[in-house]
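Enquirer: Quick check, what structure comes out for this input:
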Amino acid sequence: MRKEELIKQVAESTGIAICEVRTVIEAALKETVNAVANGKTLYIRGFGTLSPKHYKRKVARNIHKNETIVIAEHYTPHFKPAKSFKNRTKNL
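Expert: Presented below is the predicted three-dimensional model:
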């Protein structure tokens, strides 16, 4: 499902105009990205937790060039689904 499909689905199920739903969803996504990018954890009960995950500096190998490379320490967004979310998707 793409963002536009989600917007239409929410508009249909709530009876709210598509333009208003689009504004709310885009604002929610923007604030979610801003929060995680600023090092905060976002917890949504029944859905999951979004947080920045820290990876230490490590030495790896480029197998195509057969050389050692250093991967700097960095953060990536990490999503951990809630238990109820996991249970609903277990038997797809």
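Enquirer: Only C-alpha atoms from now on, for both contacts and neighbour counts.
Expert: Will do.
Enquirer: Which element, helix or strand, includes residue 35?
Expert: Assigned by DSSP states H and E, residue 35 belongs to helix 18-37.
Enquirer: Return the set of buried residues in that helix.
Expert: Using 16 or more other C-alpha atoms under 10 Å as the test for burial, helix 18-37 gives 18, 21-22, 32-33, 35-36.
Enquirer: how about the residues you listed in CSV, adding distance to residue 81?
Expert: Formatted as CSV, those follow (distance: C-alpha to C-alpha, whole Å):
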residue, distance to residue 81
18, 28
21, 24
22, 24
32, 15
33, 17
35, 18
36, 16
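Enquirer: and this one, so I can compare the two:
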Amino acid sequence: MNKLELIEALATKSNLTRFNACRAIDILVNEVVTAVTMGKKVTIAGFGTFKPAARAARVGKNPKTGAPIKIKATTVPKFTPGVAFRDMVAKEGKIAR
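Expert: Take a look at the predicted model:
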């Protein structure tokens, strides 16, 4: 599913216009990105948690030459699915409706 398909599904299931569904998704994504960028954790019950995670400096390999390269420490976004989401996926997508 891409963003346009998600917008269409949201609009159909919530009786929103496609414009308002798009705005709602854009606002949600922007708020999650902003919070995680500021070092905060965002938890959506039943879905999962978005949080910043520290990645330590390490030595990698240039795939073209095989030469070792230094990779700097950084912070990356991390998503951890909630128990309900994880269970639904484990049951091969069988969603109770």
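Enquirer: so the helix holding residue 35 of the first structure aligns onto which residues of the second structure?
Expert: On the basis of TM-score structural alignment, helix 18-37 of the first structure is assigned to residues 18-37 in the second structure.
Enquirer: tell me how far that stretch is from the chain's mean position?
Expert: Counting by C-alpha atoms, centre = their mean, to the nearest Å, stretch 18-37 of the second structure is centred 12 Å from the centre of its parent chain.
Enquirer: ok, and the closest non-adjacent residue to the most centrally placed residue in the second structure?
Expert: Centre of the second structure computed as the mean C-alpha position; nearest residue by C-alpha atoms, centre = their mean is residue 79, 5.6 Å away. Distances taken as C-alpha to C-alpha, 6 or more residues apart in numbering put residue 50 closest to residue 79 of the second structure, at 4.6 Å, once the chain neighbours are dropped.
Enquirer: To which residue of the first structure is the one you found aligned?
Expert: Per TM-score structural alignment, residue 50 of the second structure is aligned with residue 50.
Enquirer: follow-up on the earlier one: check the mean deviation of whatever helix or strand the residue nearest to residue 79 of the second structure lives in from the first structure.
Expert: Of the helices and strands defined by DSSP H and E, residue 50 of the second structure is found in strand 48-55. Compared with the first structure after the fit, strand 48-55 of the second structure shows a mean deviation of 0.6 Å (mean C-alpha distance after the TM-score superposition for the first structure).
Enquirer: Counting by contacts, list what that strand packs against.
Expert: Judged by 3 or more C-alpha pairs under 8 Å, 6 or more residues apart in numbering; DSSP states H and E, the packing partners of strand 48-55 of the second structure are helix 18-37, strand 42-44, strand 74-81.
Enquirer: Buried ones in that strand, by neighbour count?
Expert: 48-52.
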